[in-house]
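Q: I'll drop the sequence and a predicted model, then ask my questions.
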Amino acid sequence: MDDGELFPRTRARVAAGAVHAPHWLGAERQADLLGACREWARPPAGLRTVRTPGGGTMTARQVCLGRHWYPYGYARTAVDGDGAPVKPFPAWLGELGRRAVADALGPEALPPEPYDIALINFYDGDARMGMHRDSDEESDAPVVSVSLGDTCVFRFGNTRTRTRPYTDVELRSGDLFVFGGPARLAYHGVPRVLPGTAPPALGLTGRLNITLRVSGL
């Protein structure tokens, strides 16, 4: 339970195959993960601005592990950045992903192949993420999302359209969100970030979202 909060936040099934688990990572684990993200964000193949095919840019900046994501595919090098080889995906991060799936959806939802891709998005106070689907992977393994820093409004929709019906979920530092099965290709996005809401002890201004996927490539 957060300080000053009347009712504790509890685990919620947002849709079939989609689960929100508040407080999944404790303060020490969050700090360790933040430290790793800061190292991954350094050049080469570090944090970059993603450019869309239409010539625009995403307001959230990104760094990738394992394979480099660009609209709309994967590469071994930062093809839309400095061209350097993508940083390796650490085994411990894959184990974190498998533990998250087993905890949120049950061991029966664990994919046969290991997690091998991480997309790490950094949001400052003005950053957003439009409604989109994670559909560039060959695998249908559940997507694992862990939040650090500022709270955001996470909009989780349906598999047919970017519009309603959708559910807005408040994701705070340390929260876990997993979606797979019938929700694997649901549209989702971040309409806003709430600046200044990060735990002071974490030492992060803004929001980091660590998304783990199985490439199937």
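A: Good, I have the coordinates.

Q: please make it C-alpha for all contacts and neighbour counts, starting now.
A: Will do.

Q: what about the residue nearest to residue 12 when sequence neighbours are not counted, how many neighbours?
A: In space, and not counting its chain neighbours, residue 12 is closest to residue 20: 5.2 Å by Cα to Cα, 6 or more residues apart in numbering. Here the number of neighbours of residue 20 (other Cα atoms under 10 Å) works out to 22.

Q: packing partners of the helix or strand where residue 20 lies?
A: With elements taken from DSSP states H and E, the one containing residue 20 is strand 18-21. The contact analysis (3 or more Cα pairs under 8 Å, 6 or more residues apart in numbering; DSSP states H and E) places strand 18-21 against strand 12-15, helix 91-105, strand 176-179.

Q: now the residue lying closest to residue 121 once chain neighbours are set aside: how far from residue 50?
A: Nearest non-adjacent residue to residue 121, counting by Cα to Cα, 6+ apart: residue 62, 4.4 Å away. Separation of residue 62 from residue 50 (Cα to Cα, to the nearest Å) stands at 7 Å.

Q: the two: which is more packed in?
A: The neighbour comparison of residue 62 against residue 50 (other Cα under 10 Å) goes to residue 62, with 22 against 19.

Q: what helix or strand is the more buried one on?
A: strand 57-65.

Q: now that strand: buried residues?
A: 59, 60, 61, 62, 63, 64, 65 (16 or more other Cα atoms under 10 Å).

Q: please tell me how far the first one sits from residue 129.
A: Spelled out, it's residue 59. Applying Cα to Cα, the value for residue 59 to residue 129 is 7 Å.

Q: likewise for the fourth one?
A: Taken as Cα to Cα, the spacing of residue 62 relative to residue 129 amounts to 12 Å.

Q: do the same with residue 167
A: Taken as Cα to Cα, the span from residue 167 to residue 129 is 15 Å.

Q: closest to residue 171 out of the buried residues of strand 57-65?
A: Closest approach to residue 171 among those (Cα to Cα): residue 60, at 16.1 Å.

Q: here comes the other one, which I'd like you to weigh against the first:
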Amino acid sequence: MATFAKRKRISTCLNNILLPSKERIILGIDPGTTIMGFGVIKCVGQDMELIQIDELILKKYTDHYLKLQKIFEHTIYLIEEHHPDEISIEAPFFGKNVQSMLKLGRAQGVAMAAGLSRQIPITEYSPKKIKMAITGNGNASKEQVARMLQSLLTLKKLPKNLDGTDGLAAAVCHFYNSGTTKVAKSYSGWDSFVKQNESRVKDPSTSRR
């Protein structure tokens, strides 16, 4: 893993030679209705600096819609606190449990809506893509991802759960992919989201027919 990390730093350095070395703040989010993990990094050229890593615990709320409200409100809080230039979010994985997938999709949707409401560009990455970017292995475990991030950003302490490192991984993945070819869905605002997802947005004039 150490060798892979060195290769990633070299690759990122080469990418950023072509990019202006202005400061960027990236907010990474791992959406969930039990725990929402998030990480914030500051990027200047090829350098990354950890600003915050934490988790929003939602287990104590029994009402699903209240959980969604808390996710939206906390995402807005993070935006107002850190003023991110971009948001990177982990896309829901495809599983056999349809109800779990629906809940994850809603959690992701409200987090995205919070960012889009502030006109912040959003990029989605699959879990496999994020793991590949961090460890070089698309099937890496949460623990392997966490250990690599701990090495890359010299984290003194990992969060109690590993959802926080998953959110941070989304931010670092986006940093590594900056300046490269398009690798994920991205939206620059609500209009951009609607144009790319016309089949997912209902026309109000036909919804009551």
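A: That came in fine, so what should we check first? Here the structure is a predicted model, which is why all the values come from computation and not from measurement.

Q: Provide the TM-score value for the superposition.
A: Remark: TM-score between the superposed chains equals 0.27 [TM-score structural alignment, normalised by the length of structure 2]; 105 aligned residues with a Cα RMSD of 6.1 Å.

Q: got the buried residues of strand 57-65 of structure 1 as CSV, with distance to residue 92 of structure 1 columns?
A: What follows is those, written out as CSV (distance: Cα to Cα, whole Å):
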residue, distance to residue 92 of structure 1
59, 29
60, 25
61, 24
62, 20
63, 18
64, 16
65, 13
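
Q: rewinding a little: next one: the residue nearest to residue 121 of structure 1 from residue 194 of structure 1, what distance?
A: 19 Å.

Q: what's the answer for residue 64 of structure 1, then?
A: Residue 64 of structure 1 is 24 Å from residue 194 of structure 1, where distance means Cα to Cα.

Q: repeat that for residue 98 of structure 1.
A: For residue 98 of structure 1, the distance to residue 194 of structure 1 - Cα to Cα - is 29 Å.

Q: in terms of neighbours, single out the busier of the two.
A: residue 98 (21 against 18).

Q: helix or strand: which one has residue 48 of structure 2?
A: strand 47-57.

Q: one step back: the more surrounded of residue 167 and residue 129 of structure 1?
A: residue 129 (18 against 15).

Q: is residue 5 of structure 2 in contact with residue 145, as I believe?
A: No: using Cα atoms under 8 Å, residue 5 of structure 2 makes no contact with residue 145, being 11.6 Å away.

Q: please enumerate the shared neighbours of these two.
A: 134, 135 (Cα atoms under 8 Å, 6 or more residues apart in numbering).

Q: neighbour count: these two, which is higher?
A: Between residue 5 of structure 2 and residue 145, counted using other Cα under 10 Å, the more crowded position is residue 145 (23 against 18).

Q: quick one, the one helix or strand that one maps to and strand 47-57 angle?
A: If you go by DSSP H and E, residue 145 of structure 2 is part of helix 142-152. Calculated by axes from the mean of the first three to the mean of the last three Cα atoms, to 10 degrees, helix 142-152 of structure 2 forms an angle of 140 degrees with strand 47-57.

Q: packing partners for helix 142-152 of structure 2?
A: Looks like helix 142-152 of structure 2 contacts helix 127-135, helix 163-177 (3+ Cα pairs under 8 Å, 6+ apart).

Q: make CSV out of the ones you listed and add mean neighbour count and distance to residue 81 of structure 2.
A: As requested, those are exported to CSV (neighbours: other Cα atoms under 10 Å; distance: least, Cα to Cα, whole Å):
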stretch, mean neighbour count, distance to residue 81 of structure 2
helix 127-135, 22, 25
helix 163-177, 27, 16
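
Q: quick one, which of those is nearest to residue 42 of structure 2?
A: The nearest among those, by Cα to Cα, is helix 163-177 at 9.6 Å.

Q: would you map the strands across structure 2?
A: Taking DSSP state E, the strands of structure 2 run over residues 23-30, 35-44, 47-57, 86-90, 122-125, 186-187.

Q: what's the burial count for residue 75 of structure 2?
A: 23.

Q: correct me, but it touches residue 116?
A: No: if you go by Cα under 8 Å, residue 75 of structure 2 and residue 116 don't touch, sitting 11.0 Å apart.

Q: how many neighbouring residues does residue 13 of structure 1 have?
A: Residues near residue 13 of structure 1, counting by other Cα under 10 Å, number 15.

Q: chain neighbours aside, what residue packs nearest to it?
A: Excluding its sequence neighbours, the residue lying closest to residue 13 of structure 1 (Cα to Cα, 6+ apart) is residue 19, at 4.5 Å.

Q: do the same with residue 125 of structure 2
A: Per Cα to Cα, 6+ apart, closest to residue 125 of structure 2 is residue 90, 5.2 Å.

Q: for that neighbour, list the residues it contacts.
A: 28, 29, 30, 31, 108, 124, 125, 126, 127, 130, 167, 170.

Q: check residue 169 of structure 1 too.
A: Residue 169 of structure 1 is in contact with 153, 154, 155, 156, counting by Cα under 8 Å, 6+ apart.
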